[in-house]
Every structure is written in structure tokens, then in C-alpha cells.
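**Q** Take this sequence and fold it.
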Amino acid sequence: MQKFKLGTATAAFQCEGHLETDGRGKCIWDDVLLNDKSIAKYNPEPASDFYKSFDVDIKLAKEYGIEVFRLSIAWSRIFPTDASTVNKKAVEQYHKMFKAMIEKGIIPNVTLHHFDSPQWFVEKGDFLSKENIDDFLVFAEFCFKEFSEIKYWSTLNEINAYSGQKNISAALPPYFRLEYGHFFKQQYNMVLAHAKTVNLFKKLKIDGEIGVPCSVSPMAPLDENNPDDVLASDRANAVSNWSFVEPITTGGYSQETLKLINSVLKNYDFIFEPQEKDLKEIHQAAKNLDWVGINYYFTTFVTKADADFDFTINSTGEKGKSKFNVPWLWKTAIRPDLKYTHWDWAIYPEGLGHVVKWISEKFNCKLPIHITENGYGDLEDMTKTPFIKDYDRIQYIQDHFDVIQKLIDEGEKIEHYYLWSHMDMFSWTNGYNKRYGLFYVDFETQKRYEKLSAYWWLEKSKQDRLDEKVDLKELEKKLGK
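**A** Predicted structure coming up:
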């Protein structure tokens, strides 16, 4: 596929395990999850044992046609106690990890922050405090200089989602619910941290490219002909998507977006006003950015909220549990003509096309695009089905591949695709209940097993176009499974 590369993705805390190995310090999740048996049979130790057993997954990547591999460096491993004390053992281990990939011809794409602020940084206020950005820049500069073998860097994964976990969905300390004032303050600081990191990267003349993975889930009107639904959609998109994608791609905030944001924030006695000094940094970063990452899983359909407050998050895979009806915001709705995952995520590949067009047309950003995450989570158990025939995952990926190929044919510069995830991993609020991987992980033995999707992926890697199909019946016949 020439310039277009197929890859898979992971995240340090979700796959590494070894939470006390080589002098690792705690991160924001440790005390929250390690003793919480309510979310899973296991805690984040051992996860997928990737910190020590990375060679197993890299070997599988090579065998199954994976060209690029997204992973993150755990900040709390490199700087376990503060912003200045470097942990050399962890540094050496990451060098080994990267070397193993590069020797097999697999290109690493390394994320600096993937939902895992060190505990010492959290105790200083995390990214809710603008003063703390300098600590992150120390970490970023160290990594850029130390790991010169890396040619693709990502700044902060899903800026909006990390801010939302802390301030809207109450999944992380300080466990706020629907506190959009705090959400915007932290998100803005993280956009600024991203901008300063990009500008630092260019100032240091690092050999490589830098981008940012943006979680973009369109909030579409349930009825496009209903003005109330359209307004609810615009407000929801401005708050949930445009508020960070716009400054990252354009270097600023339009008056339209600010007006929509502040129509929500007035309910919190808070007005969002970006500072001129920050905007200069953000504007420069938009010019310095090498590519834009899109993490896309689903589209949410919204309508005008009614008076009955209802806010429930589905973290168990029990269909129909998700509810969002906030009178001063909007209400989510189900489209009966669409399929939904166990976690109430609408399967709507067209939404990925809408996101790409937002970037290239709405925000007039002509940078290359990486689909940094896309994938299908499911409930899977090898004790019940020895060979996982994940037809739904295959169909999900192929449907999104069809959209991507169409976009490429239309002239969109989409260069990388990273499936979430490479192997099954620990999920932040689902434990080991929600599996995304091409490779099934037995978390008792740490043994990997190929799912049908892994064999399908290998066939896809040999094709010239993403919209070519693989005959699954013939594939299964060939495998004898």
C-alpha cells in the first residue's frame, strides 16, 4: 500500500504490568485500581506483561503484517519521584524494546502521555495547573534526546478524554461529575502542553515527526431536519470535539466555537477566554505539527434534553445501560437502524469520514492524518470458544477500511492506521472484561492466541487496496479451524 502503513496500538499502563519493577513510581491509576476487585477478576498487575515480554508481541507483529506499532513510555518509570530524578533501569528497558522493533523492521510511534500522569505530578494538581506544564516539558525533552532511535512521536493521547475522565465521568481523581468548568481548564492546559511540546521538538531540531492522537466522536443530530437536534449537536460537538481539535489544527478558536462553548459554560458561572500569550504558542504549534491523529470508535446521536436528569456510564458491557440526559446540555438517543456494541457504542463507519472532513475542510488543515486508534471491543472467553472467530471485529474494521480507502481516493492524506489493540489488555474501567486485540491473552499464563482477525489481518496486509475483501470461508478452510 506504498505510503499507507498498517499498525496496531497499545498503552503502557494497560499492557506493561511490572508495576514495581526497575524502580517504577506510581501513576494516577495505581491506588485507584490495584485494590479494586469490583472492576475485574484481576488488577493491572500483570496486565499483558509487555514490559518484560515485549519480544513475544513484536514477533507476532512481524509475522502478521504489522508495519507500525504504537506504544507509550510510562512517565512514572522515567521520573518516578519528581521532575528531575531519572530512572536509568527503565530507560535501558525502553531502549531494548525499541531496538527489538526496529531490528524486525517495525516502526515505533511513541506517545509521551497516555492517561498515566505520575502520582507525584497528580499531587501537584496534574494538568489542572498550568504551572505544571514545565514538568511535562522536562520529561518530553529528556525522551526526545535520549530515544533518538524514535522517528514518530505523539504528545498527549486523547486530551479531551483524560480531562473528561477526571471532571465529567468521575472515573479518575478528583472524581468530578459533569464539571465542565474544570474540564475546560484542564483540557486547555493540555492543549497548551501539547503546543509547547511540539514547539520544543522543532526547536531542538529532533530528527523525526511529531503529532497528537485526538479522540473525536461526532455528536450527530438524531434528526437532521429538526433545528433543536441540530443545535444540540453543534453545542455537543463544540464542547466535546471542536474545543480541542480546532486549536490543534488551526492554531486558535473561532468565534462560533467559543460562543457554543460558553453557552454551556454559563451554567457553571465560567467563561472560556483563551489568553493571547497561550494562543501564540498554540498558533505556532499548529504550523509545526507534522501529522494529526484521529482516535475514532463511534458516533453519538443527540437531541434536545428533557427535564429528567439521567447520567449512567456503561462499564460492564451490559447493553442499554448508557444514559445521558442533562437538561442544560443535551440528550443521547439510540438509532434503531444501527448496530451497537455491548458498551452502547453506535457502529457508524461514516462518522470517521465526517471527522476527517472536519479536519481537512472545516478546519482547513492539510496535514497528513494517522488513524491512531480504531477498533472493536467484545466479550470473549477461550474457555467457552477455544478459537475466537471474531466476525464482528473483522466486519467493523473492514467497514472502516472501506471509508478510509474512499477518503484516500478523494485525495485525503491518510498515511497510517493503528488498530486498537495489538493484543488484549487491561481496560481502564472494564478490567479484562473488554477485549480489543488481534491476539487473545490468557492473563493467567500470559500466553497469546491468534484470533481469526489476526489471520484476516495478515491477508489484508498483502492487498493493494483497503477495500479489497477477504473470503472468510476460504480463510477458515485454509486454517482448518
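**Q** going forward, measure contacts between C-alpha atoms and count neighbours the same way
**A** Will do.
**Q** Now do the SS call for residue 248.
**A** helix (DSSP: H, G, I helix; E, B strand; the rest coil).
**Q** Wait, it touches residue 284, no?
**A** No: taking contacts as C-alpha atoms under 8 Å, residue 248 lies outside contact range of residue 284: 10.0 Å.
**Q** higher neighbour count, the two?
**A** Counted by other C-alpha atoms under 10 Å, residue 248 and residue 284 do not tie: residue 248 has more neighbours, with 28 against 18.
**Q** And the more buried one, how far from residue 271?
**A** 20 Å (C-alpha to C-alpha, to the nearest Å).
**Q** overlap in contacts of residue 248 and residue 284?
**A** Common contacts of residue 248 and residue 284 (C-alpha atoms under 8 Å, 6 or more residues apart in numbering): residue 195.
**Q** check which helix or strand covers residue 59.
**A** helix 50-63 (DSSP states H and E).
**Q** Mind listing what's buried along that helix?
**A** Buried residues in helix 50-63, counting neighbours by 16 or more other C-alpha atoms under 10 Å, are found at 50-51, 54, 57-58, 60-62.
**Q** for that helix, the distance to its chain's centre please.
**A** Averaging C-alpha positions (C-alpha atoms, centre = their mean, to the nearest Å) puts helix 50-63 21 Å from its chain's average.
**Q** Check which helices and strands that helix is in contact with.
**A** Here helix 50-63 touches helix 88-103, going by 3 or more C-alpha pairs under 8 Å, 6 or more residues apart in numbering; DSSP states H and E.
**Q** and the angle for the helix it packs on with helix 50-63?
**A** 0 degrees (axes from the mean of the first three to the mean of the last three C-alpha atoms, to 10 degrees).
**Q** the strands in the stretch 201-350 of the chain, which residues?
**A** 209-215, 219-221, 291-295, 300-303, 310-312, 323-325, 331-333 (DSSP state E, counting those that start in this stretch).
**Q** could I get these as JSON lines with distance to residue 477 and mean neighbour count?
**A** Shown next, in JSON lines, are these (distance: least, C-alpha to C-alpha, whole Å; neighbours: other C-alpha atoms under 10 Å):
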{"stretch": "strand 209-215", "distance to residue 477": "38", "mean neighbour count": "24"}
{"stretch": "strand 219-221", "distance to residue 477": "41", "mean neighbour count": "24"}
{"stretch": "strand 291-295", "distance to residue 477": "34", "mean neighbour count": "25"}
{"stretch": "strand 300-303", "distance to residue 477": "38", "mean neighbour count": "24"}
{"stretch": "strand 310-312", "distance to residue 477": "44", "mean neighbour count": "13"}
{"stretch": "strand 323-325", "distance to residue 477": "43", "mean neighbour count": "18"}
{"stretch": "strand 331-333", "distance to residue 477": "41", "mean neighbour count": "21"}
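**Q** Second input sequence below; structure requested for side-by-side comparison:
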Amino acid sequence: SAFQICYPLTADSADVQAAADAEEYLSYLVLDLSVRGEIPAGFGAYLKEKNAYPYLTEEEWDLLKSDRPDFLGVNYYASLAVKKPGPIDPKADLAFFNMEDYVIVNNPFLPTTTWLRGSYDPLGMKLTLRKLNDRYRLPMIITENGYPQTEAPDEEGCINDQERIDYIAAHLHAVKEAVSEGIPVFGYNIWSFMDLLSGSQGYKKRYGLVYVDHQEGNRGTLKRMPKKSYNWYRNVINTNGKYI
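**A** Reported below is the predicted structural model:
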């Protein structure tokens, strides 16, 4: 599941409720159905108010509740900041997730990058793992985590993606801290091994440890070139994360 941790913009209780509502809709709705066989209470009330609550027989609800997964696969990239209903911030990252009960805004306390606008948040990964462990008590594996940026080889054919190294190192450290607290995380998968097509940004948005010479307009040789992060991550694996 792609988990979207949501912070209230302020200590206003209305912002706190808005953040809780956003988390229920964006993350817990699917997870609660998959793990518990139920709809989160707050969002369930919203669906009933809109006459949109799914009709299932008692037997069908029992069937949903009877098949608990063995573990959770967690995709994490960034966090969100949320405020109570009001004016929409058109520059907010992931503003298309807005609903009538909450408004997504840029977090003024987090650094900005080209593709992770205002939500570069390694600590958010640790908090995500805490929340998921408290709610579901299941082992977890990080199925996706990585850093997107626009990049190209320099004159010597090298891709110095130090920003990606810093991002991955910080998030691996967050996972390491979570494990040290007793949270059962049994694996980590980086996104991604090589550059690939981004669903909405094409080849402008790259995640890979290996550069693929493929450009917009179906141009390029498809040549593969390891980036600086490739060699760094290989060393992380070989040393079992000794230097993280």
C-alpha cells in the first residue's frame, strides 16, 4: 500500500481532524478493508452521509474479515500537510487529493525539491512504520522508496546524483531506527534499479540507480550507465548498511 502520512498544518483541532480524515481516505481505507475487513469509522460515516456506503451482506463482511494478510508492503516517498476546509493552495504537492473535508498544503517546515515539493521527510517514514505497526501488528517490507530528479550525464558521461544518495541514506536510517524500536520491518526495496517511464512525467522524472538513455519523443540509444548512487548502494548492500 502507498501510505500517505498526513500532518496537521497547525495545532488547531480542526486541522488535526482534517489530517486524520485525509489519512483515513488516502491510506487507511484500503488497508483497513484489506487487513481488518472493515471501513474506517470516520470515512464510513462520510460515506453513509453521502448515501455511498457499500452494501454487503453479513456473510460478505465476514469473508472480508476472515482472510488476514501475512505482512504489509509499504510504499513511502513523502508526507503531506493538511488544513481544515478553506481556500485551496494550487501550488501544493498532490493537491489533486483534496476533498471537501480537508485541504492539502505545502509543509513550511520541510525542504523543497523539484519533484518532492515541501515533503522531503525521512522521519515521516519512521512515523509511518510506527503507525502501521500500532494499527495492524503485522510484519512489514518497504516495497518502494526512492528519489526522483531530472538528470543527464555530464561531459565525462557521469551522473553525480548525490541528492539521491542523501535521500536514500536518510530513509534507510529511519528504517534502521524503526527496527531498533522493535518494529518488524524485514526488507527494503529501492525504487528503482534503473530509470523507467513515469506515469505522469514521462522520462523527465527519473528514479533509477542506473541511467537509461531514453528521452522524450522516443529518442535515445537505450544505453545503461550506472550512476554514482549505484556504486554507493552496492557498498551499502555489501556492508549490510554498516555506514547508514
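**Q** closest one to residue 440 of structure 1 among the strands of the stretch 201-350 of structure 1?
**A** Each of the strands of the stretch 201-350 of structure 1 has some distance to residue 440 of structure 1 by C-alpha to C-alpha; the shortest is strand 291-295, at 22.1 Å.
**Q** Which positions in structure 2 sit opposite that closest one in the alignment?
**A** Aligned using TM-score structural alignment, strand 291-295 of structure 1 spans residues 71-75 in structure 2.
**Q** contacting residues for residue 25 of structure 2?
**A** Contacts of residue 25 of structure 2 by C-alpha under 8 Å, 6+ apart are residue 43.
**Q** and if we set it to 10 Å?
**A** 4, 19, 39-40, 42-44, 97, 99 (C-alpha atoms under 10 Å, 6 or more residues apart in numbering).
**Q** Which one (most neighbours) among the residues you listed?
**A** residue 19 (26 neighbours).
**Q** any idea what that residue aligns with in structure 1?
**A** Looks like residue 19 of structure 2 aligns to residue 233 there (TM-score structural alignment).
**Q** roughly how far apart are its match and residue 353 of structure 1?
**A** From residue 233 of structure 1 to residue 353 of structure 1 the distance is 17 Å (C-alpha to C-alpha).
**Q** Residue 403 of structure 1 too?
**A** Counting by C-alpha to C-alpha, the gap from residue 403 of structure 1 to residue 353 of structure 1 is 6 Å.
**Q** Neighbour count for these two, which is higher?
**A** Taking other C-alpha under 10 Å, residue 403 of structure 1 and residue 353 do not tie; residue 403 has more neighbours (19 against 15).
**Q** tell me which residues of the helix ranked longest in structure 2 are tucked away?
**A** In structure 2, assigned by DSSP state H, the helix with the most residues is helix 162-180. By 16+ other C-alpha under 10 Å, the buried positions in helix 162-180 of structure 2 come out as 164-165, 167-176, 178-179.
**Q** Equivalent analysis for stretch 356-369 of structure 1, please.
**A** For stretch 356-369 of structure 1, by 16+ other C-alpha under 10 Å, it's 356-360, 363, 365, 367-369.
**Q** what's the span of that stretch, first residue to last?
**A** By C-alpha to C-alpha, one end of stretch 356-369 of structure 1 lies 8 Å from the other end.
**Q** Same question for stretch 75-90 of structure 2.
**A** 25 Å.
**Q** name the element residue 134 of structure 1 belongs to?
**A** Using DSSP H and E, residue 134 of structure 1 falls in helix 133-146.
**Q** Provide the aligned range in structure 2 for that helix.
**A** So helix 133-146 of structure 1 sits over no part of structure 2, by TM-score structural alignment.
**Q** ok now that helix, how far from the chain's centre?
**A** 21 Å.
**Q** coming back round to it: out of the contacts of residue 25 of structure 2, which are inside helices?
**A** Filtering the contacts of residue 25 of structure 2 for helices - DSSP H - leaves 19, 42-44.
**Q** Make a markdown table from these and add distance to residue 106 of structure 2 to it.
**A** Converted to a markdown table, those look like this (distance: C-alpha to C-alpha, whole Å):
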| residue | distance to residue 106 of structure 2 |
| --- | --- |
| 19 | 13 |
| 42 | 24 |
| 43 | 24 |
| 44 | 27 |
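**Q** and which of the residues you listed is nearest to residue 145 of structure 2?
**A** residue 19 (22.5 Å).
**Q** I'd like to know how far the closest one sits from residue 169 of structure 2.
**A** Applying C-alpha to C-alpha to residue 19 of structure 2 and residue 169 of structure 2 gives a distance of 28 Å.
**Q** Kindly report the same for residue 183 of structure 2.
**A** Counting by C-alpha to C-alpha, the gap from residue 183 of structure 2 to residue 169 of structure 2 is 19 Å.
**Q** Ok, residue 67 of structure 2 next?
**A** 36 Å.
**Q** Residue 204 of structure 2 too?
**A** Per C-alpha to C-alpha, residue 204 of structure 2 is found 23 Å from residue 169 of structure 2.
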